[in-house]
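Colleague: below are the sequence and a predicted model; questions follow.
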Amino acid sequence: MKSLKIWGIGALLSLAAPTISAQNGILFEGEVLQQAALSGESIARLSQPQLFGTARSMAMANAFASLGGDVASMSINPAGLGMYRHNELSITPLVTSSRSSNGAAGYDSNSKGRFALANFGVVYNLYEGTGRVVSVNMGLGYNRVADLNYRTSFQYDSSSRGGKAPTILDAMAGQLTANRMFPDSEGFLGYYGDSYPDLWGAMMAYNSYLINPVDDPDGAYWEADRVGVNADVGHFYDLESRGSVGEYDISFGLNIDNRIYVGATIGIRSISQRIRLYYGEDFLYDGAPAVNGSGQELIEQVDYMHYNQAADVNGVGVDFKLGVIYRPIPALRLGLAFHTPTYYSVDRTYAGQMAAMCYNNDDKKYYPSDVNTDGSWTDSGSDSYRFVSPARLMLGASYTFGRRAILSVDYQRDWYNGIRVKQTPFWIPDEAAYARSTLKRKFRATNTLRIGAEVKPLDRLALRAGFACTSSMVRHAELTGSAPLAERVCYYTAGVGFALSRRVSLDAAYQYCKTENSAYRLFYAAERTGDALAYIDASEPLSTDYARHNVALSLGVKF
């Protein structure tokens, strides 16, 4: 068992608060290591919209910046509400399913599906006139901005041949060394009032008999002294996310001379996400004894460790959308819309738990770690996160071929390099400054092209199709290698619409979305020089892409 020696180094515990991103000039990051805080990568992922709306708009890849006349206009270009000359109620349920593909062997499930609400809206025709102002309309609605239900799971092995295989325990030992955090004279290292959640994993590793401090004349440090340098390491990863980003809209649209349409939307956004992450390591010696760097057999060795983390994010945000649509001729429509950044305030709860099984080579006995290995933390109120998501600009043009066909093309630009962190919890006081100086280096603006078409072979039948593609949000992949981020997102869409009567319509849509992500690492300790990282301890680079299938059905009633 772990010896409770009086190390004589507890007095070296620094009272200075560490930061989640850079500790004493060394970055300790990665998809597993940085779950304790809301990172810039997490903010970017929460800010990325998906193509939800009515079944008609989804089937046409949401190329509605100039089309209008649809409940989805509230969240795309509110000027489209000005085209209504009647009241309308629309509801769009959704079935969504996602599957991840990884650059490693499967471990558990990689699929996630659910039934949800894609869109709901009501448009009221408030005014009909005979002057220049033809009509005024108001819309109230809900639109699903992003679906956060997905799961990815894989496993891979790291060989000790040619040197010690990478293990997260070395990175955790480095975290405590960099922050000069050591046990007190009784061997206690707790994680409540006297520490910070970004170091909990490392503290749990100590309390699980996985790492220990070393009292060295040249300076105390930590090491994973129960892992032999000849160990092959098996890595096991399973992440499950549940939740969504939704928006509640209050919109107004104005029709001037049946040529100019202007509109505005106040959007109240809601974020709800629950992440459950499991990470484990197995240590294998192929029948040989575990040895240290000097070739001596270890008295105690760790066989495996399990690290479970949970993070819940809940918050609200507000944004504004302004738009205009111009019809120079009856068949042609030109649209322009601007979405302000969304100003978010979110609370975050984090919990961690670790367990391990160790083996004593003298006693020939196994012993589990089952004490002082969990904790939870909530960042809320004055210690909540506040950040600003990207601004968005849309340009669109559409042409109507009589009453039989429509072709619509949109261009959209999202400024992810404009993400700003406005407030962070007290335990990461330097994070806002760090984010301001690095987010521009990590991210860049994306460009999106959307194309939608509709053909009516019969008066009561419409056939639809669309395509959309978004460029990479990643400016420097090396600096964003701690999480998978979208480098290319493409949608292939199709649908059909039926006019059941003069007042009732039924539409169906199918979307296939392929997201190609940047490479990332589960953990690493590294020094940064400009836009490059020099790795000290790091897992192998990995890749995870997502394929999503969305099926939506809309019922619309005019009244």
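Modeller: In hand now; what should we look at? Residues are numbered from 1 along each chain as shown.
Colleague: CA atoms for contacts and neighbours, from now on please.
Modeller: Noted.
Colleague: name the single longest strand found in the chain.
Modeller: For the chain, the longest strand by residue count, based on DSSP state E, is strand 300-329.
Colleague: residue 394 is in contact with residue 413, isn't it?
Modeller: Yes. Contact criterion C-alpha atoms under 8 Å: residue 394 and residue 413 qualify, at 6.7 Å.
Colleague: more crowded one of these two?
Modeller: A count of neighbours by other C-alpha atoms under 10 Å puts residue 394 above the other of residue 394 and residue 413, at 23 against 19.
Colleague: which stretches of the stretch 351-500 of the chain form strands?
Modeller: Per DSSP state E, counting those that start in this stretch, the stretch 351-500 of the chain carries strands over the ranges 365-369, 374-379, 385-388, 392-401, 405-415, 420-423, 445-458, 461-470, 486-499.
Colleague: tell me which of those strands sits nearest to residue 27.
Modeller: Of all those, strand 420-423 sits nearest to residue 27, with 18.8 Å by C-alpha to C-alpha.
Colleague: what's in contact with that closest one?
Modeller: With contacts defined as C-alpha atoms under 8 Å, 6 or more residues apart in numbering, strand 420-423 is touched by 383-389, 432, 435-436, 439.
Colleague: putting a second one here so we can go through both:
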Amino acid sequence: MKTYRSLTIGFLATLSTLGYNLNAQNLADGLRFSQTHNNGTARFVSMGGAFGALGADFSSIAVNPAGVGVYKSGEFTITPSFKTQKVSSTFLGVSASDNKNRINLDNLGFVMSFKPYKSEDKGILAYNLSFGYNRTNDYHSNAITLGDYNNYSIMDYFSAITNGKYTPSQLEPTTNYNPFNTLGGGAWESIMARNTRLLYKYDSGTGTYEPAIYLQDSVKYKNISTTEGGSGEFTTAFGVNISNKLYLGASLGITDFNYTFNSTYSEDAKESNPSRPNGDRFYYMDYKQYVETKGSGFNLKIGGIYTPIPEVRIGLSFHTPTFYSFDDAFSSSIITNFDTTGTEVIFQSNSPLGRYDYHFETPMKITGSVAIIIMQKGLVSIDIEHLDYSTMRFRRGGDGDTFWDLNSQMGNTFKSVTNLRFGGEYKIGDIALRGGYAYYPSPYKSGFLNDKSKIQQISGGIGYRTGNVSIDFAYLRTLQDVKYVFYDLNIPSVTNKVRDSRVLLTFGFRF
């Protein structure tokens, strides 16, 4: 039997324009699985991640595995980081904000270099092998949204998805009947809404339900969401140096993914909210949702770096899709408070814990890079990265689902994009000053809610190297504005301004 869960209401659910209740996987999930941004060692991050033509940095292997071939010695690096994020939400002129702080391990890398005996600098000059880890995403975030709105309530949504489909006897449990098990996950919201009085009155003639609050009444909205988890990649790469002119490399990446979402969506009735003819009066409701996604996958990367002259490097790399296997766990509950003939009564309905396993393929990726070395003291570098988000695909659901409709939606919603990364470095003795910028355009086609939701990253840093020891510092600022709707396209969208600040410190030792 197909299992369903609701589309999360929180700030990461930016695709809720496609409907509040979708099947167990949705378009926002696909985007979350597929997007990665500037992350890794402090030097890599401070230069915008524009390392496809440079190499000789462990995190550069994630862009172009030929970068491991550029190493002339072995190296060990470790990079702890501190992230602080502020999410500022605006809904109908009402603003609210929340913060989240987090310490991470963003990089742990080890490179070995083997040099065959050569009497001249021709042929294969080095075989290099690397092992290590790069964090690719951090999902820790808090967000809160507040607001008032007339004429709309989530009860209207519950009525719309229930009308004409289920009678009260189908939704209400008895000693020998459990509607959650009998009707399946697609009915969970209807079951909970009915058993907490949000679907207040049933008209058997039309098969429709009347919400517990009148449409002309105003309600106070509040949505609190918390996300946790992250994704990372364990990489094994092999590269060669051919005549100090051509560097070739290949890598195998083993990815891990862990994401947890909790939200509480609340509606409080205004003081003017009238009682029902029988005296019942609605006061408030809480709709809680929980989703946990765990998975792992693998990908392959190949690449090359060519140096036509010592001052110029040209890089090209290709990434296969990452082939993921995922398992979702999810549940929800509704709690309501009514004044029933003068007595306060609380109703609660809890869904069971649902589970669903499936597979997913991210888009393939191609990156072209150019770097210019300036008098052995400085450099500028650019990466141009192309991928097509419309090619994301869900595969092989645990119930045999082929996800035909969902994959078709992704093709109609997303587009191909070209990401840009720029970086520069200037050395003054043992000190290196660095700066970078990365631009990630919106993956949505024109006309969708977040078609202008680009991501910009501004970075800078400083490095110190003496002998075989190096210390690098980086600061990264990430800017993004995201829109979402609660449950109905007729309701104005919420705008979240997401502002990340991250500090990274890399300790390196070459041998």
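Modeller: Perfect, thanks for sending it. Quick caveat: nothing in here was measured; it's all calculated off a predicted structure.
Colleague: re earlier: out of the contacts of strand 420-423 of structure 1, who's nearest residue 135 of structure 1?
Modeller: residue 389 (33.5 Å).
Colleague: what's the closest one aligned with over in structure 2?
Modeller: Matched to structure 2 by TM-score structural alignment, residue 389 of structure 1 sits across from residue 362.
Colleague: contact partners for that match?
Modeller: When contacts are counted by C-alpha under 8 Å, 6+ apart, residue 362 of structure 2 touches 30, 33-34, 321-323, 389, 391-393.
Colleague: closest one of these to residue 445 of structure 2?
Modeller: residue 389 (10.2 Å).
Colleague: among the contacts of strand 420-423 of structure 1, who's most crowded?
Modeller: The residue in the contacts of strand 420-423 of structure 1 with the most neighbours, by other C-alpha under 10 Å, is residue 389 (25 neighbours).
Colleague: where in structure 2 does stretch 138-156 of structure 1 align, residue-wise?
Modeller: Counting by TM-score structural alignment, stretch 138-156 of structure 1 corresponds to residues 129-147.
Colleague: now do the same end-to-end measure for the matching stretch.
Modeller: Criterion C-alpha to C-alpha, to the nearest Å; first-to-last residue distance in stretch 129-147 of structure 2 is 55 Å.
Colleague: please apply the same query to stretch 357-367 of structure 2.
Modeller: End to end - C-alpha to C-alpha - stretch 357-367 of structure 2 spans 32 Å.
Colleague: how far out from the middle of the chain is it?
Modeller: 14 Å (C-alpha atoms, centre = their mean, to the nearest Å).
Colleague: please apply the same query to stretch 197-206 of structure 2.
Modeller: Stretch 197-206 of structure 2 has its C-alpha centroid displaced from the chain centroid by 39 Å (C-alpha atoms, centre = their mean).
Colleague: returning to that earlier point: which one of the contacts of residue 362 of structure 2 sits closest to residue 492 of structure 2?
Modeller: residue 30 (24.7 Å).
Colleague: hmm, back to that, and the strands of the stretch 351-500 of structure 1 as JSON lines, adding distance to residue 37 of structure 1?
Modeller: As requested, the strands of the stretch 351-500 of structure 1 are exported to JSON lines (distance: least, C-alpha to C-alpha, whole Å):
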{"stretch": "strand 365-369", "distance to residue 37 of structure 1": "26"}
{"stretch": "strand 374-379", "distance to residue 37 of structure 1": "9"}
{"stretch": "strand 385-388", "distance to residue 37 of structure 1": "10"}
{"stretch": "strand 392-401", "distance to residue 37 of structure 1": "26"}
{"stretch": "strand 405-415", "distance to residue 37 of structure 1": "23"}
{"stretch": "strand 420-423", "distance to residue 37 of structure 1": "12"}
{"stretch": "strand 445-458", "distance to residue 37 of structure 1": "24"}
{"stretch": "strand 461-470", "distance to residue 37 of structure 1": "28"}
{"stretch": "strand 486-499", "distance to residue 37 of structure 1": "20"}
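Colleague: relative to residue 264 of structure 1, which of those is closest?
Modeller: With C-alpha to C-alpha as the criterion, residue 264 of structure 1 lies closest to strand 392-401 of the strands of the stretch 351-500 of structure 1, at 14.0 Å.
Colleague: what about residue 442 of structure 2, neighbour count?
Modeller: Neighbour count of residue 442 of structure 2, defined by other C-alpha under 10 Å: 19.
Colleague: quick one: map it onto structure 1.
Modeller: In structure 1, residue 442 of structure 2 lands on residue 472 (TM-score structural alignment).
Colleague: so how far is residue 61 of structure 1 from the residue nearest to that match when sequence neighbours are not counted?
Modeller: Closest residue to residue 472 of structure 1 apart from its sequence neighbours, by C-alpha to C-alpha, 6 or more residues apart in numbering: residue 487 at 3.7 Å. Between residue 487 of structure 1 and residue 61 of structure 1 the distance is 19 Å, computed by C-alpha to C-alpha.
Colleague: residue 151 of structure 1 now?
Modeller: In this view, residue 151 of structure 1 and residue 61 of structure 1 are 25 Å apart by C-alpha to C-alpha.
Colleague: re earlier: nearest to residue 356 of structure 1, of the strands of the stretch 351-500 of structure 1?
Modeller: Among the strands of the stretch 351-500 of structure 1, strand 365-369 comes nearest to residue 356 of structure 1, with 5.4 Å by C-alpha to C-alpha.
Colleague: gap between that closest one and the chain center?
Modeller: Offset of strand 365-369 of structure 1 from its chain centre (C-alpha atoms, centre = their mean): 37 Å.
Colleague: residue range for it in structure 2?
Modeller: Aligning strand 365-369 of structure 1 against structure 2 (TM-score structural alignment) gives residues 343-347.
Colleague: once aligned to structure 1, how far is the matching stretch on average?
Modeller: In the superposition against structure 1, stretch 343-347 of structure 2 averages 1.2 Å from its aligned positions (mean C-alpha distance after the TM-score superposition for structure 1).
Colleague: picking that back up, and of the contacts of strand 420-423 of structure 1, the nearest to residue 497 of structure 1?
Modeller: Distance to residue 497 of structure 1 across the contacts of strand 420-423 of structure 1 (C-alpha to C-alpha) is lowest for residue 389, with 34.6 Å.
Colleague: how far away is the alignment partner in structure 1 of residue 76 of structure 2 from residue 262 of structure 1?
Modeller: Mapped onto structure 1 by TM-score structural alignment, residue 76 of structure 2 lines up with residue 89. Residue 89 of structure 1 sits 21 Å away from residue 262 of structure 1, going by C-alpha to C-alpha.
Colleague: ditto for residue 135 of structure 1
Modeller: As judged by C-alpha to C-alpha, residue 135 of structure 1 and residue 262 of structure 1 stand 11 Å apart.
Colleague: give the residues shared as contacts by these two.
Modeller: Residues touching both residue 135 of structure 1 and residue 262 (C-alpha under 8 Å, 6+ apart) are 82, 254-255.
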